[in-house]
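> dropping a prediction and its sequence here:
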Amino acid sequence: MDNPRASVHEIPEGASILDVREDDEWAAGHIEGALHIPLADLPARYGEVPLDEDVYVVCRTGGRSRQAVTWLNDNGFDAIDVNGGMGAWSLDNGKPIVADGDDEPWVK
């Protein structure tokens, strides 16, 4: 079965967003309010992911988020893969991102 997918424009206001990129990618720039769990840590930290609502999953371009969505949906979550990931969010559509520290945010 194909995973549910959504464009960045289809993510509802206030939706839960899970970023599965690595720590350095997250620090460089991420969606404000997103939950950060690197893909490799997801099986150990899945308890942090909301179980009773849709979760929109992002990575850099879509490969890792696709894996995360498959794993989450196989384990009872309602996960949706965000088409194009952070590239689509920030680079293609200019949606805001924030960085850790004082550096200008960017998609690494």
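Arrived safely, thanks for sending. Numbering: from 1, shown residues only.

> could you use CA atoms for every contact and neighbour count after this?
Will do.

> pick out the residue nearest the middle of the protein.
What sits nearest the mean C-alpha location of the chain, by Cα atoms, centre = their mean, is Val58, with 2.6 Å.

> so how far is Glu48 from it?
To Glu48, Val58 is 16 Å away according to Cα to Cα, to the nearest Å.

> Glu104 now?
The gap separating Glu104 from Glu48 is 28 Å, by Cα to Cα.

> try Glu10
For Glu10, the distance to Glu48 - Cα to Cα - is 23 Å.

> show me which helix runs longest in the chain.
The longest helix of the chain (DSSP state H) is helix 63-74.

> and that helix, what does it pack onto?
strand 54-58, strand 78-82 (3 or more Cα pairs under 8 Å, 6 or more residues apart in numbering; DSSP states H and E).

> let's bring in a second model and compare:
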Amino acid sequence: MDEEAVSVNDIPEGAAIIDVREDDEWEAGHIDGALHVPLGDLPTRLDDLPLDDDMYVICRTGGRSHRAVAWLTTNGFDAYHVAGGMGSWNLDNGKPIVSENGQEPWVM
């Protein structure tokens, strides 16, 4: 099954968003309420994922989320790739982000 790309504006309110970026990227700026699961940790963090919900997977520009969604859908999850990643979320569409370090959040 080919994964679907979803625009940041098509993510339903309250949907499960999985951020597969690295720790430093997450700490600099992420979507409030998203679940942080770095791409390399995905196979060992399956218990952390919402089994019965659609997941919207995001990274910086789309490469890692594309790989994550391919892996998740192969393993029976309902996952969608967020087209354009965090660049599209924050830089292109001005959607809010938060940081973990108390500094002004930004996408790195």
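Received the coordinates, thanks. None of these values were measured; they are calculated from a predicted model.

> neighbouring contacts of the longest helix of structure 1?
Contacts with helix 63-74 of structure 1, where a contact means Cα atoms under 8 Å, 6 or more residues apart in numbering, come from 3, 19-21, 39, 42, 57-59, 78-82, 85.

> for Asp24 of structure 1, give me its contacts.
With Cα under 8 Å, 6+ apart, Asp24 of structure 1 has these contacts: Lys108.

> how about Asp54 of structure 1?
Contacts were defined as Cα under 8 Å, 6+ apart; by that measure Asp54 of structure 1 touches 15-16, 77-80.

> of all those residues, which two lie farthest apart?
Spatially, the most separated pair among the contacts of Asp54 of structure 1 is Ala15 and Phe77, at 14.4 Å (Cα to Cα).

> okay, those two: which has more neighbours?
Using other Cα atoms under 10 Å, the more surrounded residue of Ala15 of structure 1 and Phe77 is Phe77, with 19 against 13.

> can you show me the strands along structure 2?
According to DSSP state E, structure 2 carries its strands in the segments 5-6, 16-19, 35-36, 55-58, 79-82.

> what helices or strands is the fourth one leaning on?
With contacts defined as 3+ Cα pairs under 8 Å, 6+ apart, the secondary structure elements packing on strand 55-58 of structure 2 are strand 16-19, helix 63-74, strand 79-82.

> which of the ones you listed sits most buried?
Among these, strand 79-82 has the highest mean neighbour count (mean count of other Cα atoms under 10 Å), at a mean of 28.

> show me the contact partners of that one.
Applying Cα under 8 Å, 6+ apart, the set of residues contacting strand 79-82 of structure 2 is 3-8, 54-58, 62, 65-66, 69, 72-73.

> check contacts around the residue lying farthest from the centre of structure 1.
Distance from the C-alpha centroid of structure 1 peaks at Asp102, with 22.3 Å (Cα atoms, centre = their mean). Going by Cα under 8 Å, 6+ apart, Asp102 of structure 1 touches no other residue.

> give me the distance between it and Asp19 of structure 1.
21 Å.
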